[in-house]
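K.L.:
no sequence on hand, only this structure:
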């Protein structure tokens, strides 16, 4: 059973969600304060986290930033504010999905199931294998294993969020092809409903930083993005 941590200061939210999540074989743990949530994340094993934006001690954006410094756990953000700028900020900080309040519990479960399915058991260094699996994409300095959802840069594991991995995998499957923003949105929107044009640029920017010193994602002005690395036969 997958374990999910909810960090939300609404005491009334946890109990009914915990009961509802059990119907989908999801074990929900509720932390009321960011400090409690961070302590649990550091001490226990969770498969995904749900963060409210409006929190005491620190807001959900700062909490997301703190978690991302330590973990690539899938993150779904909740907020009563449906402003597009909030979604942009959340994605810039590394959130995988964004759901405005009020929400239907089934919609939240669907988001969690999506990020867990995309994650497919990949947990960073422990899941990276030295032997290439069938379907592995190998380039000069970069290895992408879609089965384990792991990425190696120069032999070192790169921790990516689910959205970052999906975008990199899309570019790598047809390396050299230029994907427009619309191409990327059409390919990934089914997995991440909050993706939109500005978000593509944000995720690309994050990918470039994480893949440094490789300079492998090229921008073609008014055209789109492509992965520019020599392919290596596995």
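P.N.:
Now that the structure is in, tell me what you want to look at. Computed from a predicted model, the values in this text were never measured in an experiment.
K.L.:
CA only for contacts and neighbour counts going forward, please
P.N.:
Fine.
K.L.:
the closest residue to residue 171 other than its chain neighbours: what's it in contact with?
P.N.:
Leaving aside its chain neighbours, residue 171 sits nearest to residue 227 (5.6 Å; criterion: Cα to Cα, 6 or more residues apart in numbering). By Cα atoms under 8 Å, 6 or more residues apart in numbering, the contact set of residue 227 is 171, 172, 175, 176, 177, 216, 217, 218.
K.L.:
hmm, try it at 7 Å
P.N.:
Contacts for residue 227 were tallied using Cα atoms under 7 Å, 6 or more residues apart in numbering; they are 171, 172, 175, 176, 216, 217, 218.
K.L.:
distance of residue 152 from residue 6?
P.N.:
30 Å (Cα to Cα, to the nearest Å).
K.L.:
out of these two, which sits in the busier spot?
P.N.:
Ranked by neighbour count (other Cα atoms under 10 Å), residue 152 and residue 6 place residue 6 first, with 25 against 21.
K.L.:
quick check: the more buried one touching residue 27?
P.N.:
No: counting by Cα atoms under 7 Å, residue 6 stays clear of residue 27, with 10.4 Å between them.
K.L.:
among the contacts of residue 227, which are in strands?
P.N.:
217, 218 (DSSP state E).
K.L.:
may I see the contacts of residue 227 organised as JSON lines, with neighbour count added?
P.N.:
Below are the contacts of residue 227 laid out as JSON lines (neighbours: other Cα atoms under 10 Å):
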{"residue": "171", "neighbour count": "20"}
{"residue": "172", "neighbour count": "23"}
{"residue": "175", "neighbour count": "20"}
{"residue": "176", "neighbour count": "17"}
{"residue": "216", "neighbour count": "18"}
{"residue": "217", "neighbour count": "21"}
{"residue": "218", "neighbour count": "16"}
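K.L.:
got another one to weigh against that:
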């Protein structure tokens, strides 16, 4: 049974989605208060979060940021706010997907299953442990150690950084990342790739103006160096 936390103050919508998703073996826990939602995440285990942006007491973008500070589970933003700035900010704050309201519950179910598949599935025929100077990439466990400490990455962040590590020294285009990383859908834009790269850089403590590891190649993509 897949367990999902829905932080949503529209209880009628939450009830409709809960009843619909039950047929797919998806159990929804609803928190209509964002503070209760954050507390629930700290005391229970979930596979994914569905997060509204317009919430009482605290904006959903801030809630997304708080979740990502402590958890790596996928986050789907479900919001009636259609401003592109909100979408970009949500991705910058750690969201994995953005679904504008209104939407068909079937689409939500499809996006949930897609994210969960990407979170779980990375296969490789290469040796599972590849060591670099500052980074230890373990593809079997889907983990990356940076300076001997495990990085807390989303599925998309892990996929991009792992791919760049394996292509060390070579220029990797944004399109190559889109089409070769399972955790990134083909509909992903180049701008979204840049946003995810920005999140990775933050977790590495990198200054994008003077990067040590991930270097932007104008008009093409990125190069990973150590």
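P.N.:
Nice, I can see it. All values reported here derive from a predicted model rather than from experimental measurement.
K.L.:
now the TM-score, please.
P.N.:
Put the two chains on top of each other and the TM-score (TM-score structural alignment, normalised by the length of structure 2) is 0.87; 219 aligned residues with a Cα RMSD of 2.4 Å.
K.L.:
still contacting in structure 2, which of the contacts of residue 227 of structure 1?
P.N.:
Comparing these with structure 2 on both residues aligned by TM-score structural alignment, their matches' Cα atoms under 7 Å, the contacts found in both are 171, 172, 175, 176, 216, 217, 218.
K.L.:
farthest-apart pair in those residues, please.
P.N.:
Spatially, the most separated pair among those is 172 and 218, at 12.2 Å (Cα to Cα).
K.L.:
name the residues that touch stretch 106-118 of structure 2?
P.N.:
Contact with stretch 106-118 of structure 2 is made by 21, 74, 155, 182, 183, as judged by Cα under 7 Å, 6+ apart.
K.L.:
what are the ranges of the helices in structure 1?
P.N.:
14-22, 34-43, 60-70, 84-93, 105-119, 162-173, 181-188, 197-211 (DSSP state H).
K.L.:
point out the most buried one among the ones you listed.
P.N.:
Compared across the helices of structure 1, helix 162-173 shows the largest average neighbour count, a mean of 20 (mean count of other Cα atoms under 10 Å).
K.L.:
report the inter-axis angle for that helix versus helix 181-188.
P.N.:
Helix 162-173 of structure 1 runs at 110 degrees relative to helix 181-188, counting by axes from the mean of the first three to the mean of the last three Cα atoms, to 10 degrees.
K.L.:
show me the contacts for residue 136 of structure 1.
P.N.:
If a contact means Cα under 7 Å, 6+ apart, then residue 136 of structure 1 has 144, 145, 146 as its contacts.
K.L.:
for the last one, what are its contacts?
P.N.:
Taking Cα under 7 Å, 6+ apart, we find residue 146 of structure 1 in contact with 135, 136.
K.L.:
please redo it, this time with the cut-off set to 8 Å
P.N.:
Applying Cα under 8 Å, 6+ apart to residue 146 of structure 1 gives the contacts 135, 136, 169.
K.L.:
check residue 206 of structure 2 too.
P.N.:
Contacts of residue 206 of structure 2 (Cα under 8 Å, 6+ apart): 212, 213.
K.L.:
so which residue is smack in the middle of structure 2?
P.N.:
The residue lying closest to the centre of structure 2 (Cα atoms, centre = their mean) is residue 96, at 3.4 Å.
K.L.:
just to revisit the earlier point, and the contacts of residue 146 of structure 1 as CSV, adding distance to residue 86 of structure 1?
P.N.:
Output for the contacts of residue 146 of structure 1, formatted as CSV (distance: Cα to Cα, whole Å):
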residue, distance to residue 86 of structure 1
135, 37
136, 35
169, 26
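K.L.:
what's the closest of those residues to residue 119 of structure 1?
P.N.:
Using Cα to Cα, residue 169 is the member of those that sits closest to residue 119 of structure 1, with 12.8 Å.
K.L.:
pretty sure residue 182 of structure 1 is touching residue 197, no?
P.N.:
Yes: assessed by Cα atoms under 8 Å, residue 182 of structure 1 is found in contact with residue 197 at 7.4 Å.
K.L.:
hmm, residue 89 of structure 1 is touching residue 61, no?
P.N.:
Yes: using Cα under 8 Å, residue 89 of structure 1 is in contact with residue 61, at 7.5 Å.
K.L.:
report the set of residues contacting both of those two.
P.N.:
By Cα under 8 Å, 6+ apart, residue 89 of structure 1 and residue 61 have no common neighbours.
K.L.:
tell me how far residue 40 of structure 1 lies from residue 51 of structure 1.
P.N.:
The gap separating residue 40 of structure 1 from residue 51 of structure 1 is 14 Å, by Cα to Cα.
K.L.:
now swap in residue 58 of structure 1 and tell me
P.N.:
Residue 58 of structure 1 sits 11 Å away from residue 51 of structure 1, going by Cα to Cα.
K.L.:
perfect, that will be all.
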